[in-house]
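Student: Okay, predicted coordinates and the sequence, questions at the end:
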Amino acid sequence: MITMDDIVREGHPVLREKAKEVSLPPSKEDKETLEEMLQYLKNSQDEEIATKYNLRPGVGLAAPQIGLSKRMIAVHFVDFNEKEYSYGLFNPKIVSHSVEGTYLSTGEGCLSVDREVPGYVPRYARITVKATDLEGNELKIRLKGYAAIVFQHEIDHLNGVMFYDHINSEEPFSIPENASVADPE
């Protein structure tokens, strides 16, 4: 079981590496690791389990965050329209994106970052992601708004990018150009 102790914190070199592709079909070990990552997210959102094991709630987790430089992400969340997303993905890649941007009015957080980092994080409003799921199926997922933000945050981890790298350092709360807020007011 993955716990908060397994999650590497900012400053760890693996968080700045470009993660390696996972060879497909995935090894038994890679598949088990990805299943555990997804289970961590489910557990972290269950109040009883989260309290018992001192888990910080998360909606996404990338393999570099547990010290593995591999292109694997897990996401588990419900968006603002009550749509559920629950995926363990190998080699996710953004294959297209909108010109329009979006951002969260509250900014973003990260399981690997133990401090508040104020500011708007500009993201694409709509993206299409290609990946392979835990069952070995090739997926093409179209995402918008909050879901698109979560996937971009996790895929950034696979490229050694932290969410705060996107924040305007001069004016952290300047509204990103051509962007609208993703969360309901």
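Tutor: Alright, I've got the coordinates. Residues are numbered from 1 along each chain as shown.
Student: contacts, neighbours, all on C-alpha from now
Tutor: OK.
Student: Pull out the buried residues from stretch 12-26.
Tutor: Residues of stretch 12-26 classed as buried by neighbour count (16 or more other C-alpha atoms under 10 Å): Val14, Leu15, Arg16, Glu17, Lys18, Ala19.
Student: got it, and stretch 177-185?
Tutor: Ala179, Ser180, Val181, Ala182.
Student: likewise stretch 134-154?
Tutor: Buried-residue list, stretch 134-154, by 16+ other C-alpha under 10 Å: 134, 143-154.
Student: Just the ones of these in helices?
Tutor: Among the buried residues of stretch 134-154, the members found in helices (DSSP state H) are Gly145, Tyr146, Ala147, Ala148, Ile149, Val150, Phe151, Gln152, His153, Glu154.
Student: tell me the centre residue of the chain?
Tutor: Glu154 (2.6 Å; C-alpha atoms, centre = their mean).
Student: Report how many residues lie close to the residue nearest to it when sequence neighbours are not counted.
Tutor: Nearest non-adjacent residue to Glu154, counting by C-alpha to C-alpha, 6 or more residues apart in numbering: Ala62, 5.6 Å away. Counted with other C-alpha atoms under 10 Å, residues neighbouring Ala62 total 31.
Student: Against that first model, consider the following:
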Amino acid sequence: MILMEHIVREGHPTLRQRAEEVQFPLSEADRKLGEDLINYVINSQNADICEQYGLRPGIGLAAPQVNASKRMFALHILDEDREPLSIIAINPKIVSHSVEKTYLTAGEGCLSVDRDVEGYVPRYARITIKAFNPEGKEFKKRLKGLAAIAFQHELDHLNGVMFYDHIDKESPFKEIPNATPFERE
């Protein structure tokens, strides 16, 4: 079980590396890594488990955040239609995206960042993604809203990018052209 002590924090070199493609069929270690990532985000959304194990709530967790430089992450979230999106995405890619942007009005947070970082993080409002599941089957999804934002946040981790790299340093709350603000419930 992944605990907060297993999550590396900003400044750790793995967070700034481009993660390696994952080979199929998955090794037993890679299969376990995927299961551990999805279990963390599911567990972290349960208040009792958070309290018991001292977890911080999250909707996504990428392999580099647990010091594994592999192109894999997990998301567990309710999408725009209140449908659960619970995936382990291996070798994920954005294959197309909207011109329109969006951003979380409250800003983004990260399990690897132990401080509040204020500012708007511009993201594509809608994306079409491709990835592989742990069985090696490719899947394709269209995401919007919070699911699209979270996917882009986790994909950044696989490319050595932190969310605050996208914030305008001079003017963190500068209006983002062609963007619709996203209010998280």
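Tutor: That came in fine, so what should we check first? Small disclaimer: the values here were computed from a predicted structure and weren't measured.
Student: So of the buried residues of stretch 177-185 of structure 1, which two are at opposite extremes in space?
Tutor: Within the buried residues of stretch 177-185 of structure 1, two members stand farthest from each other by C-alpha to C-alpha: Ala179 and Ala182, at 9.0 Å.
Student: Next, the mean deviation of the biggest helix by length in structure 1 compared to structure 2.
Tutor: Using DSSP H, we find that the single longest helix of structure 1 is helix 28-44. In the superposition with structure 2, the average deviation recorded for helix 28-44 of structure 1 is 0.7 Å (mean C-alpha distance after the TM-score superposition for structure 1).
Student: where's the residue in structure 2 that Glu177 of structure 1 lines up against relative to Tyr124 of structure 2, distance?
Tutor: For Glu177 of structure 1, the aligned position in structure 2 is Pro177, judged by TM-score structural alignment. Distance from Pro177 of structure 2 to Tyr124 of structure 2, counting by C-alpha to C-alpha, to the nearest Å: 12 Å.
Student: And for Glu83 of structure 2?
Tutor: Distance from Glu83 of structure 2 to Tyr124 of structure 2, by C-alpha to C-alpha: 20 Å.
Student: again, but for Glu20 of structure 2
Tutor: Relative to Tyr124 of structure 2, and taking C-alpha to C-alpha, Glu20 of structure 2 is found at 24 Å.
Student: quick one, what contacts Pro64 of structure 2?
Tutor: Thr14, Leu15, Ala19, Lys70, His157, Leu158 (C-alpha atoms under 8 Å, 6 or more residues apart in numbering).
Student: Among those residues, name the ones in helices.
Tutor: For the contacts of Pro64 of structure 2, secondary structure assignment (DSSP H) places His157, Leu158 in helices.
Student: now, among the ones in helices among the buried residues of stretch 134-154 of structure 1, which is nearest to Gly101 of structure 1?
Tutor: Gly145 (9.1 Å).
Student: which residues touch the closest one?
Tutor: Here Gly145 of structure 1 is in contact with Thr102, Ala125, Arg126, Ala182, Asp183 (criterion: C-alpha under 8 Å, 6+ apart).
Student: quick one: which two of those are the most distant?
Tutor: Arg126 and Asp183 (14.1 Å).
Student: for structure 2, what spans make up the strands?
Tutor: 60-62, 72-78, 84-97, 101-104, 123-124, 126-132, 138-144, 179-182 (DSSP state E).
Student: Excluding covalently adjacent residues, which one is nearest to Ala68 of structure 2?
Tutor: Thr14 (7.5 Å).
Student: ok, now which ones touch the counterpart of the one you found in structure 1?
Tutor: With TM-score structural alignment as the criterion, Thr14 of structure 2 lines up with Val14 in structure 1. Neighbouring residues of Val14 of structure 1 by C-alpha under 8 Å, 6+ apart: Pro64, Gln65, Gly67, Leu68, Ser69, Gly160.
Student: Next, format the residues you listed as CSV and append distance to Ser27 of structure 1.
Tutor: Output for the contacts of Val14 of structure 1, formatted as CSV (distance: C-alpha to C-alpha, whole Å):
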residue, distance to Ser27 of structure 1
Pro64, 17
Gln65, 20
Gly67, 18
Leu68, 14
Ser69, 15
Gly160, 23
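Student: In ChimeraX, how would I select just the buried ones from those?
Tutor: A single ChimeraX command selects the buried members of these (16+ other C-alpha under 10 Å):
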select :64,65,67,68,69,160
